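Trainee: compute the structure for the input listed below.
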Amino acid sequence: MTISAISSLIVPALAALVIRQARVSLIEGHMISGSSQLHGCSVGLSPEDRKAMALISRVCLVNGLPDRGSEIHDLLWWCSRPLGEWLRVPEITNCGLETTCLIQEEDGIPTAEAEELAIGFGGLTTGLEEQLFLKFMELLARFPEHRADQYYTSVREFVVRHPVVMGEAFSKLNVNLPSQIGMALQQFYEPVPESWQIDTTVPICMHCGNAMKKGKAGLVCRTIACTASNSAKSRTGSLAPELVRVTRGIRQYWIEPGLDEIRLYDSLIEMGLPVELYPFRDRVDIAVDDLGIDLKAYSSPETLGRRFNRNIGGLSHYRKKWVVVPDWLVSATPSYLDRLRTAMGRDDLICLTVSQAIKNFKSRTANA
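Mentor: Got it, this is the predicted structure:
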């Protein structure tokens, strides 16, 4: 196999390796081991994992870079850093992946980009998010469709608005939910570790309600989108034993994109529009009459564009289709929206920032 052919495989092979290891840890509950997997044992590296690591090692050495692929734990740590920092090869630059991270540093779970880049490689057929929520979705399927849609939205909205919460908050929500759904909601939470306490309490972000941690210049929110969008501001916290936090799988897939989804949703509610949040169990993020809106926070516009070029998902159910991107991400990435439109290669999707979407609706309301 030529060096060019090998290089073209490095990103999907690496992304697939990240997804496999996440499944071992998050879904199966096993430790990640650097030893080879023995027959009949679920712990250890498979031959496919070894091939992917060897591929990374070869590309690193050919390009005069330190060998990042020889040890699985080190390699996974590097995957939490932007690819352009440690895998400086032409294929990364040419695909617009310099700022892409495959693992979310705070929670150690694959990013949306990793899921997208791994699709179709190594026999992947089911997204990690789908597997994480499979039991919840199976439970919802036991209810009439309209009720199931309502319960899904209620649970997801509560989780997004309450990444960290006092235990008694569950009882307030469960009044309007069947007991089975209430119990499922509680399983999305886990105790806050005492290590999150600063002095005597866990500081809470005033903007998004998540816990805060010490940064280089003071407290910073643990939600990446919030840190990028807002100045740090905390309110009085509580003792760690009194709090629960959303589990890490849910934080990655619901909390991070949810900050801007809720911001947009609340703005449309204030305008008096007939807005739906996560309709039909997340067909799209937001719907307003015949307009469907998907909000995506991919660091690489090319990766996001290729996703929509391949399949627009639930947006196909709507006459008008918007893809909305957080303002902070567009500001941090040169020509983001132009690059996104080019990568999509289609004219039936409108690309906007959250602020542009809100401004568009305000203009419509004013002219109505």
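
Trainee: for the rest of this, base every contact and every neighbour count on C-alpha atoms.
Mentor: OK.

Trainee: show me where this protein has strands.
Mentor: Remark: strands assigned in the chain by DSSP state E are 103-104, 109-110, 164-166, 189-191, 202-205, 212-215, 218-221, 234-238, 243-246, 275-277, 286-288, 291-295, 320-325, 350-353.

Trainee: now these in JSON lines, with mean neighbour count?
Mentor: Shown next, in JSON lines, are these (neighbours: other CA atoms under 10 Å):
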{"stretch": "strand 103-104", "mean neighbour count": "22"}
{"stretch": "strand 109-110", "mean neighbour count": "26"}
{"stretch": "strand 164-166", "mean neighbour count": "21"}
{"stretch": "strand 189-191", "mean neighbour count": "17"}
{"stretch": "strand 202-205", "mean neighbour count": "26"}
{"stretch": "strand 212-215", "mean neighbour count": "17"}
{"stretch": "strand 218-221", "mean neighbour count": "20"}
{"stretch": "strand 234-238", "mean neighbour count": "15"}
{"stretch": "strand 243-246", "mean neighbour count": "22"}
{"stretch": "strand 275-277", "mean neighbour count": "20"}
{"stretch": "strand 286-288", "mean neighbour count": "21"}
{"stretch": "strand 291-295", "mean neighbour count": "22"}
{"stretch": "strand 320-325", "mean neighbour count": "22"}
{"stretch": "strand 350-353", "mean neighbour count": "19"}
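
Trainee: to compare against the first, here's the next sequence to fold:
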Amino acid sequence: MVNRQSDSGGEVETEVALRVLSRGFMDLHRGVRAGEIVNPYALPETMVEGMQMVSKLCLMASIEDLGDSIHCLSDIARRLPVGEWGLPQFADPFRFAEVKLLSTEPAAPTEECQALAAKGLSDDAFEGVHHRQLREIVQRVRAATRLQIYSVLRERIVRRPVYERRELSDFLEEHGIVVADELMRQWSTEIPLGALRRDGSFNICANCGGLLYPHRDTEHFPDGRCRIGPCLEEAPSSRVSATVADATGWRVFRDDILAFWVGPGLAEIRLYDQLRAAGVDVTLYPRDDAADVGRSHELGIDVKSYSCPRLLGEVLTERLGGLTSFDDRYVAIPDATVRRRPHYLNDLRQAYRGATSVKFATVSEVARAVIG
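Mentor: I've put the predicted structure just below:
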């Protein structure tokens, strides 16, 4: 067997395959989000090309073809980082071996998948459709409150992924943003049948506010199990905060919103709440999302949930985004990620080669540093 990582040309080929595959998953997800069925015989061209590249790598490594089934490939991408797929070219020391392309639950492209997909394209080619849609709503309210409204809507989505229609409408009216009501409806769906208990009721997760799905392991999950990955890392027991007897009028945000905003947003909200409780004057998503948590031009904190520190370092090197506009800059990594990967922060610091100074630390370390 040839060690592909000993050949710089082979490593480039491997990286290109991973990037094209990432673009394929992004394009496939857009179709699913639009209501299309995953048809193995009518996949997006990028997905077909990515699968063909994976098949070629498998052939060269003399292993079973991982690229011959979109369903099998999606399943392994959801469960494992690419370095554990069994494909030697993707394994360590490949620098992106720790990348996960799809979130486990709900299944959707990860931030890392989006970053890989966007490589080499124009900056806005793969900009999140949700950010664009939300900003379009923000532009329709009076100028004096635009930045505040963006933060209000983002915070509301993260804190209340399951909501009652009338209550949300009252909330939007109270804040003068009824124009967002239709967008919220488009981004959400009725409570899935799989989340309902036998009597038609459903449970809400005490940790993240999402749905608890009935689970066959009733000993460990008597109230059901949350399906939002970062929530399960924080609170594996999945306890219930409330039981809703009748699902009529209740909705939950769609899987891509849960994966893109709610899951990663849990650490942002926790940090924000901790700082506010300690008397630190900060806001969520300040200045039109220039950072996740910050204050004026003084302090900016971005919380990043990448599995692979090397990829995150490269992404931040190329584009630090709005964080550059703050005097004091932090990139905070969820504590659970660093506990699972003890050398994460060291590898991230080595991978970051940007000219702008940034402090890298866990979420809890950032909180202690800011509180003082």
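
Trainee: tm score of chain vs chain?
Mentor: The TM-score (TM-score structural alignment, normalised by the length of structure 1) is 0.88; 353 aligned residues with a CA RMSD of 2.3 Å.

Trainee: circling back to that earlier point, can you list the strands of structure 1 in TSV and add distance to residue 96 of structure 1?
Mentor: Listed next are the strands of structure 1 as TSV, based on distance: least, CA to CA, whole Å:
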stretch	distance to residue 96 of structure 1
strand 103-104	17
strand 109-110	19
strand 164-166	35
strand 189-191	36
strand 202-205	33
strand 212-215	29
strand 218-221	28
strand 234-238	36
strand 243-246	32
strand 275-277	32
strand 286-288	28
strand 291-295	20
strand 320-325	17
strand 350-353	18
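
Trainee: relative to residue 266 of structure 1, which of the ones you listed is closest?
Mentor: strand 275-277 (9.3 Å; CA to CA).

Trainee: so how much does the closest one differ from structure 2 once superposed?
Mentor: Its matched residues in structure 2 lie on average 1.0 Å from strand 275-277 of structure 1 after superposition (mean CA distance after the TM-score superposition for structure 1).

Trainee: ok so, going back, of all the strands of structure 1, which one comes closest to residue 144 of structure 1?
Mentor: strand 275-277 (18.6 Å).

Trainee: show me what the closest one is in contact with.
Mentor: Residues from elsewhere that reach strand 275-277 of structure 1 (CA atoms under 8 Å, 6 or more residues apart in numbering): 153, 265, 268-269, 285-289.

Trainee: next: stretch 141-161 of structure 2.
Mentor: So stretch 141-161 of structure 2 is contacted by 134-135, 138-139, 175, 177, 208-210, 252-253, 258, 261-263, 265-266, 269, 284-289 (CA under 8 Å, 6+ apart).

Trainee: correct me, but residue 285 of structure 2 touches residue 295?
Mentor: No. With contact defined as CA atoms under 8 Å, residue 285 of structure 2 does not reach residue 295; the gap is 9.6 Å.

Trainee: can you tell me which residues contact the nearest residue to residue 325 of structure 1 once chain neighbours are set aside?
Mentor: Using CA to CA, 6 or more residues apart in numbering and skipping the chain neighbours, the partner closest in space to residue 325 of structure 1 is residue 353 (4.7 Å). Going by CA under 8 Å, 6+ apart, residue 353 of structure 1 touches 324-327, 330.

Trainee: cool, residue 47 of structure 1 as well?
Mentor: Contacts of residue 47 of structure 1 (CA under 8 Å, 6+ apart): residue 36.

Trainee: distance of it from residue 265 of structure 1?
Mentor: 46 Å (CA to CA, to the nearest Å).

Trainee: now swap in residue 135 of structure 1 and tell me
Mentor: 27 Å.

Trainee: and what of residue 26 of structure 1?
Mentor: From residue 26 of structure 1 to residue 265 of structure 1 the distance is 30 Å (CA to CA).

Trainee: contacts only, for residue 79 of structure 1.
Mentor: 101-103.

Trainee: show me what it lines up with in structure 2.
Mentor: Alignment note: residue 79 of structure 1 maps to residue 77 in structure 2; criterion TM-score structural alignment.

Trainee: for the aligned partner of residue 309 of structure 1 in structure 2, grab the count of nearby residues.
Mentor: Under the alignment (TM-score structural alignment), residue 309 of structure 1 maps onto residue 317 of structure 2. Burial measure for residue 317 of structure 2: 16 neighbouring residues, criterion other CA atoms under 10 Å.

Trainee: not counting sequence-adjacent ones, nearest residue to residue 317 of structure 2?
Mentor: residue 354 (4.4 Å).

Trainee: mind checking how far the one you found is from residue 307 of structure 2?
Mentor: 20 Å.

Trainee: same question, residue 193 of structure 2
Mentor: 32 Å.

Trainee: same check on residue 125 of structure 2?
Mentor: 23 Å.

Trainee: show me which of these two is the more surrounded one.
Mentor: residue 307 (24 against 11).

Trainee: what residue of structure 1 takes the place of that one?
Mentor: Using TM-score structural alignment, residue 307 of structure 2 pairs with residue 299 in structure 1.

Trainee: so who does that match touch?
Mentor: 99-100, 113, 329, 333.

Trainee: restricted to buried residues, select those residues in ChimeraX.
Mentor: Only the buried entries of the contacts of residue 299 of structure 1 go into this ChimeraX selection, using 16 or more other CA atoms under 10 Å:
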select :99,100,113,329
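
Trainee: which of the contacts of residue 299 of structure 1 sit farthest apart?
Mentor: Farthest apart among the contacts of residue 299 of structure 1 - using CA to CA - are 113 and 333, which lie 15.3 Å from each other.
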